[in-house]
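In: fold the following for me, if possible:
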Amino acid sequence: MFALIERKKQRKFFFEQNRDQIKNKVAHGRGDHLEILSWFSMCEDQVQNSFNHTLKKISTLISQKTAALFQMSSKSIRCCRGIGREK
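Out: I've put the predicted structure just below:
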């Protein structure tokens, strides 16, 4: 596991040092093995970050909507308790 993390760090470092050259080579089908791996590693990180951000947004929206529904239902229950009672 440690070796995988270390290799990913190396690919990221390599990519950061040679970003423009790698983008051009990979885009034109001339990238070597390390360049292609570093490119896909960066794409993977970007997708993962985007996915995590989207999940956080969805979670926040669900929490907000659930809280609003709970608040509305508790108001409705309080309102309905008074209906039908004789004074």
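In: please count neighbours and contacts with C-alpha atoms only from this point.
Out: Will do.
In: looking at the chain, which helix is longest?
Out: If you go by DSSP state H, the chain has its longest helix at helix 33-81.
In: give me the most central residue, this protein.
Out: Asn52 (1.7 Å; C-alpha atoms, centre = their mean).
In: from Arg11, how far off is the closest residue to Lys23 other than its chain neighbours?
Out: Nearest-residue entry for Lys23: Trp39, 7.5 Å, with adjacent residues in sequence omitted and distances by C-alpha to C-alpha, 6 or more residues apart in numbering. Noted for Trp39: a distance of 8 Å to Arg11, by C-alpha to C-alpha, to the nearest Å.
In: with Ile22 instead?
Out: To Arg11, Ile22 is 12 Å away according to C-alpha to C-alpha.
In: Met42 too?
Out: 9 Å.
In: of these two, who's got more company?
Out: Arg11 (21 against 16; other C-alpha atoms under 10 Å).
In: please provide the structure for the following sequence as well, for comparison with the first:
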Amino acid sequence: MLPNACAFFDLYGSMLAIYEDVGRHVALDKLLGWHAKSGKPRGFILASSRASYEMVQKTVACGVEMLVHDFCRNGFSSNNGRKHNLTLIGFC
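Out: You can find the predicted model right below:
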């Protein structure tokens, strides 16, 4: 198992896809590629890493409405998410 994973869940909580990689950005890129090819289903992303400013930007650009991650968000990520109506859920 690789150290970083990103999964996509539908609105009912069913996991539709999961991608892993050594880099957290690459894992997200793989998932967002799947999301685009799958017709952009509604749901949310669960990431096993902190949500950087760039990860928030990518998520917003792809039309995903919620990003859940396992580290507390930083100010830049939080402000960017709020600006674009992205729900960010972070936990420690």
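In: tell me how the two chains score on TM-score.
Out: Overlay of the two chains. TM-score (TM-score structural alignment, normalised by the length of the first structure): 0.24; 41 aligned residues with a C-alpha RMSD of 4.7 Å.
In: before we move on, back to that, helices or strands next to the longest helix of the first structure in the packing?
Out: Packed against helix 33-81 of the first structure by the contact rule (3 or more C-alpha pairs under 8 Å, 6 or more residues apart in numbering; DSSP states H and E) you find helix 2-17, helix 19-27.
In: residues touching the closest residue in space to Ile36 of the first structure that isn't next to it in sequence, list them.
Out: Ranked by C-alpha to C-alpha, 6+ apart and with sequence neighbours excluded, the top spatial neighbour of Ile36 of the first structure is Val26, at 6.4 Å. The contact partners of Val26 of the first structure, taken as C-alpha atoms under 8 Å, 6 or more residues apart in numbering, are 35-36, 39.
In: which one of the residues you listed is nearest to Gln46 of the first structure?
Out: Distance to Gln46 of the first structure across the contacts of Val26 of the first structure (C-alpha to C-alpha) is lowest for Trp39, with 10.8 Å.
In: now for that closest one, how many residues are close by?
Out: Trp39 of the first structure has 21 neighbouring residues, counting by other C-alpha under 10 Å.
In: who's in contact with it?
Out: With C-alpha under 8 Å, 6+ apart, Trp39 of the first structure has these contacts: 15, 22-23, 26.
In: contacting residues for Ala3 of the first structure?
Out: Ala3 of the first structure neighbours (C-alpha under 8 Å, 6+ apart): none.
In: repeat that for Cys6 of the second structure.
Out: Contacts for Cys6 of the second structure (C-alpha under 8 Å, 6+ apart) come out as 18-20, 27-28, 31, 45-48.
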